[in-house]
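Chemist: Sequence and predicted structure are below.
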Amino acid sequence: MVQLSKLTLDEKIGQLFICGFHSQTPDEQIKTLIEQYHLGGVIYFRRNVGSASQLADLSHNLQVLSKPLSEIPLFIAIDQEGGMVSRIDHDGVSRIPGNMSLGAAGDLKLTEAAAALGGEELFKLGINLNFAPVVDVNNNPVNPVIGVRSFGEDPKLVAAHGAAAIKGYQNQGVSATAKHFPGHGDTAVDTHLGLAVVPHDKERLEQVELLPFRKAIEVGVDMIMTAHVIFPAFESEEIPATLSYGVLTKLLREELGYEGLIVTDCLEMHAISKSVGIPEGAVKALEAGADLILVSHTMKDQVAAIKAVRAAVNSGRLTEERIDASLERILSLKEKRIGQISDKAPEITVPLTPAEESERILRQIAEKSITLVTDAGNNLPLRTDARTLVIWAEVRHFTEVDEPAHFRYTLGEALAPYFQVDEILIGSHPKSSEISAAIERSAEYSQIVVVTYTSEGRLPEGQKLLIEDLNQRTGGKLIVVSVRNPYDINEIPDVTTYLCAYENRPVTVDAIAKVLVGQIQAEGKLPVTLSSRFPAEVASI
């Protein structure tokens, strides 16, 4: 391991930062951060990914760029959670399911297998750090940012699946990250946009929010990511956990005994950037006990944060001993997980995992995850001799957490091998003209399936109005399938046949089709309570 005494203060400070950039090759932003500011790590987003081979080359070229300047390799990080948060979503890379699908499937071996599959592929791409799994307990139906990223609402289930995922990643040589400490599941505010508060007392937090993190620590998770959420039970000041000494040092380090790395969530999120600001946030996070500072997007903010930490050391606000304590943990993990960087460019074969092996695992999870909440209307299985219409609500304005358009595979396509169906595509926030056209068209059909997609906390009003009208017109014979937020039925309580799928990946859509036609049974256990009518069914673990 590199000796701390051989590093300058600027080199030490640079190692505390993980930053993003905006191209598929090393651009001036990332070159400057590595060459002039001694950057310790990079983070990829979809903007950095063109193909598997391109990404492997990028990872290699960044390490080669850094190598002459420092003996310390780079962390190369990504948010490859699976499901809706998958920065790499390209042909040749296995499309790992999201956490709530895994929670519904209820099989720890499959959760570990999925993480191992993803970890093996990340390792081949030169990515050594995954900001996953999410171990937040999702017990707030209107949570706008966690939702299906969680394994469910039962702390023991979340803890068990989180531990399985951590083992899967780290056994493949990729550091896992349990997030968002001490728990982001019971919030109704997206911390990308503002501050959230979890007001519960210590006893409740110990029983629910902290349980999965204790388990993650027990199985040796390499990193824990902070939440930009206020926890009055642990911190008297109205500051988010990321900036709280009471949360990061007293609770996580001292009470829970965590010895690994603490990384902040991105400081450009409004909960930090619009309150204390990014430079001050970086200093306060280190004072609180964080080891790594994440600034994902804007170069001026990245540089300002690095300079603020340097100024804090110069003024005596931060000691060099405090910097060294974090650096020792960083260097130890890099030596353990990364080791020596080869000068030889990587040679990869696409697909990264043989298709037969990958498909077997992914289809098994998908088919075990489909959850039949109710069929009180006795509408299943579909009648193959009936005129059938599928109405598919699709995302048309894509973000980092929505499925890209070029991977769209609809239920109509999945049902085509079984019998003839017609299909209408509408927006997830349909216009009144789309709603009217769908209602008018539906009069021709005796069997209708509506596929809902909700990326916010509640079913969009247009989808709700369409379903209410169709349900009334069909006399309750409508079938609704949610392909993201399982809570959609709370907005359409009169629907008598409702299935949850938690995501809209092709293997999942195929599994939905199989359940609808009766080829397989819906085996999924509801991992969250939808209402008093539909409580969670926690799978035995």
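Modeler: Arrived safely.
Chemist: okay, CA-based contacts and neighbour counts for the rest of this
Modeler: Will do.
Chemist: Show me what the helix or strand in which residue 322 is found is packed against.
Modeler: In the assignment (DSSP states H and E), residue 322 maps to helix 320-337. Contacts defined by 3 or more CA pairs under 8 Å, 6 or more residues apart in numbering; DSSP states H and E place helix 320-337 against helix 9-14, strand 261-263.
Chemist: and if we set it to 10 Å?
Modeler: Judged by 3 or more CA pairs under 10 Å, 6 or more residues apart in numbering; DSSP states H and E, helix 320-337 is in contact with helix 9-14, strand 75-78, strand 261-263, helix 278-288, helix 299-315.
Chemist: so which of these comes closest to residue 186?
Modeler: Evaluated over those, closeness to residue 186 peaks at strand 261-263, with 21.1 Å, by CA to CA.
Chemist: ok, then the element right after that closest one?
Modeler: Using DSSP H and E, the helix or strand that follows strand 261-263 in sequence is helix 270-273.
Chemist: From the contact counts, what lies against that following helix?
Modeler: Counting by 3+ CA pairs under 10 Å, 6+ apart, helix 270-273 packs on strand 229-230, helix 278-288.
Chemist: Out of the ones you listed, which one sits most buried?
Modeler: Highest mean neighbour count of the helices and strands packed on helix 270-273: strand 229-230, a mean of 27 (counted as mean count of other CA atoms under 10 Å).
Chemist: how far out from the middle of the chain is that one?
Modeler: Computed by CA atoms, centre = their mean, to the nearest Å, the chain-centroid distance of strand 229-230 equals 19 Å.
Chemist: let's bring in a second model and compare:
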Amino acid sequence: MKKTKVKIFFHTPIILLLCLIVTTCGKKRMFEKADALISTLSMEQKIGQMLMVALPGKAMNSDMEKILEKFLPGGVIYFGYNLTDDKGIAALTGEIQIKSMQNSGIPVFVSVDQEGGRVVRITSGVTQFPGNMAAGVGGDRDLVFQWARILGMEMRALGINMNLAPVLDVNNNPENPVINTRSFGSDPELVAGMGRAYIKGLQESRCIAVGKHFPGHGDTNKDSHLTLPVIHYGMDRLKRIELPPFAEAIDAGLECVMTAHIAFPEIVGNTDSATISPFFLTDVLRRDMKFEGVVMTDDMEMNAISGKYDLGEAAVKSVQAGSDIILISSYGVNTEKIFSALMEAVRKGAIDEKRINDSVRRIIELKLRYNIMDFKENRVVSGHVEYSEKEKKLEGKAGEVNEMLSRNALYYYGRDDLLKPGQETVRVFVSGSDVLRRSLKKDNNDFIVENISGLQGILRKIGKSSKPVIVYYHIYKPDFAELAMVKDMTGGKYMECVLVSSGDPFPVTRTGMFKSYLLSFSNTDISLELLAECLNGAVTPLKNNSVYLGMPGVK
């Protein structure tokens, strides 16, 4: 680990906080240092390291300070309500690290869900990439590597050292309400290859990747935020479809795995979530798949867990099963409930101290190796990364990489002449997106309207024209009552409709409601601009797609 500069930030009688700027993230394990630090920690500090909590507000405040002081968390998770612009995010992160050092004596993991596409938290200071399924449709692993490499550098510049990504679920169920476009696709080999590229890129930027949701959330038709999904198939199927992306990720050096709140009764004989299953977390993940990294739960306050268990009890069960970090998305009473339950479980012997030490050892070692901290001469040193000129040059290509990923994701299913009609054709574009409408080029026979009312007005104006009419109806989230009206309105002899989707297309494509679809799998500004360019005839979309969209009669 090469050192280039040491700067003192502040000093207390107990801790000297230093900022160590480093240029490389060594792969050598640092368990000796981790063990030396762990030997100095109280049980409260150890349990705190196993908590990842949310904090209230956009800047340091008394409520944040109380949480950091009382529970000594080893990690924090950012949500949209924490985040402002890049300067504000960096300032908040710095304040949190200082307060953490003053209280627990150890810097925190700072994590966020920045998957790309429809799941992002940071909207300023990082590039808005189109997300997994857009990348999976394009199929370019090198672009995925570059995307993650760039994003990791952008996030570390804000002080964020852990991204709760990539999603490694195989989305082979078009009725999946929660994964869908968050997945790279419906083919295990594709998901595995894309996941490997993403993990390599992100972690080479010294930003920790978290592969989720183990052992697989792709083949559900329920949302675990709302209820406990139950999967009725056996281990053979799991090994064939769901587990290969995780196996590939582990081989690629994945540092952290997030669990799924899903039950597999055919495999384990009960309806307990995988998050509290020793079979999945210890037997399968640790023993069979040889994973040596950190295991983190998904949010324990999701209804799949909180609707069935007391949260303190669930946290204890999860640690007993093999989890290292308990994730809590709120900053209320549940943090105290979980902290107290874990402390009590250790006191009563339900969890022995060695089990706690094993988790804390993995956590501290990971922080050491990713330059989040160092420990030498009995002092805790807070780390930071600095990038080479070559790395900065790649970061400067963020816009180019983003455009290529977004362009490669455009997919069209339908008759070619509907995208490139003759000059006599009347085209009506309907979109609620200002970005898409502004990017469209309007010819003499074209109309651009904002909503279905505008479409009704244009169709009345056109009347019973003998000219062919094509309606391009753009949606992000489908309103089926509205779409039924659109289908009815465009069912005339000389009329056609192309459904244009920049969101999750599965709810519509699997119904077979329309015959033609233009899809971007992403609602970022660049994706919307490229959709418009496709409708303008300047960009040619893909006609072949590896992602199963559930369209009747189409494999």
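Modeler: Received it, and whenever you're ready, just let me know what you need. All figures in this text were calculated on a predicted structure; none of them were measured in a lab.
Chemist: Wait, residue 253 of structure 1 touches residue 224, no?
Modeler: No. Using CA atoms under 10 Å, residue 253 of structure 1 makes no contact with residue 224, being 11.0 Å away.
Chemist: who has more neighbours, these two?
Modeler: residue 224 (29 against 17; other CA atoms under 10 Å).
Chemist: can you pull out the strands in the stretch 51-200 of structure 2?
Modeler: 51-54, 75-78, 109-112, 162-163 (DSSP state E, counting those that start in this stretch).
Chemist: quick revisit: identify the contacts common to residue 253 and residue 224 of structure 1.
Modeler: 260, 262 (CA atoms under 10 Å, 6 or more residues apart in numbering).
Chemist: which residues sit in contact with residue 143 of structure 2?
Modeler: So, once contact is read as CA under 10 Å, 6+ apart, residue 143 of structure 2 ends up touching 135, 149, 194, 197, 198, 201, 401, 402, 404, 405.
Chemist: out of the residues you listed, who's nearest residue 65 of structure 2?
Modeler: Looking across those and measuring by CA to CA, the closest to residue 65 of structure 2 is residue 149, at 32.9 Å.
Chemist: and the closest one, what pairs with it in structure 1?
Modeler: Matched to structure 1 by TM-score structural alignment, residue 149 of structure 2 sits across from residue 116.
Chemist: Name the nearest residue to its match, ignoring sequence neighbours.
Modeler: Using CA to CA, 6 or more residues apart in numbering and skipping the chain neighbours, the partner closest in space to residue 116 of structure 1 is residue 168 (4.1 Å).
Chemist: Give the equivalent position in structure 2 for that neighbour.
Modeler: Per TM-score structural alignment, residue 168 of structure 1 is aligned with residue 201.
Chemist: Who are the contact partners of its match?
Modeler: Residue 201 of structure 2 makes contact with 142-153, 195, 207, 209 under the criterion CA under 10 Å, 6+ apart.
Chemist: what's the answer for residue 353 of structure 2, then?
Modeler: Residue 353 of structure 2 is in contact with 43, 46, 346, 347, counting by CA under 10 Å, 6+ apart.
Chemist: which one in structure 1 is aligned with it?
Modeler: In structure 1, the residue paired with residue 353 of structure 2 is residue 320, using TM-score structural alignment.
Chemist: do the same with residue 182 of structure 2
Modeler: Checking TM-score structural alignment: residue 182 of structure 2 goes with residue 149.
Chemist: My read is that that match contacts residue 136, right?
Modeler: Yes. Judged on CA under 10 Å, residue 149 of structure 1 makes contact with residue 136 at a distance of 8.4 Å.
Chemist: residues shared between the contacts of the two?
Modeler: Joint contacts of residue 149 of structure 1 and residue 136 (CA under 10 Å, 6+ apart) are residue 185.
Chemist: Pick out whichever of the two has more residues nearby.
Modeler: Neighbours per residue (other CA under 10 Å) separate residue 149 of structure 1 from residue 136, with residue 136 holding more: 32 against 27.
Chemist: what's the counterpart of the more buried one in structure 2?
Modeler: Per TM-score structural alignment, residue 136 of structure 1 is aligned with residue 169.
Chemist: picking up where we left off before, out of the helices and strands packed on helix 270-273 of structure 1, which is closest to residue 485 of structure 1?
Modeler: strand 229-230 (22.5 Å).
Chemist: Need the residues that contact the closest one.
Modeler: So strand 229-230 of structure 1 is contacted by 180-184, 187, 189-191, 194-199, 236-244, 247, 271-272 (CA under 10 Å, 6+ apart).
Chemist: Tell me which of these fall in helices.
Modeler: Members of those lying in helices (criterion: DSSP state H): 271, 272.
Chemist: Alignment lookup: residue 261 of structure 1 to structure 2.
Modeler: Taking TM-score structural alignment for the superposition, residue 261 of structure 1 sits opposite residue 294 in structure 2.
Chemist: Can you give me the neighbour number for the residue nearest to its match when sequence neighbours are not counted?
Modeler: Excluding the flanking residues, the one nearest residue 294 of structure 2 by CA to CA, 6+ apart is residue 256, at 4.6 Å. Residues near residue 256 of structure 2, counting by other CA under 10 Å, number 26.
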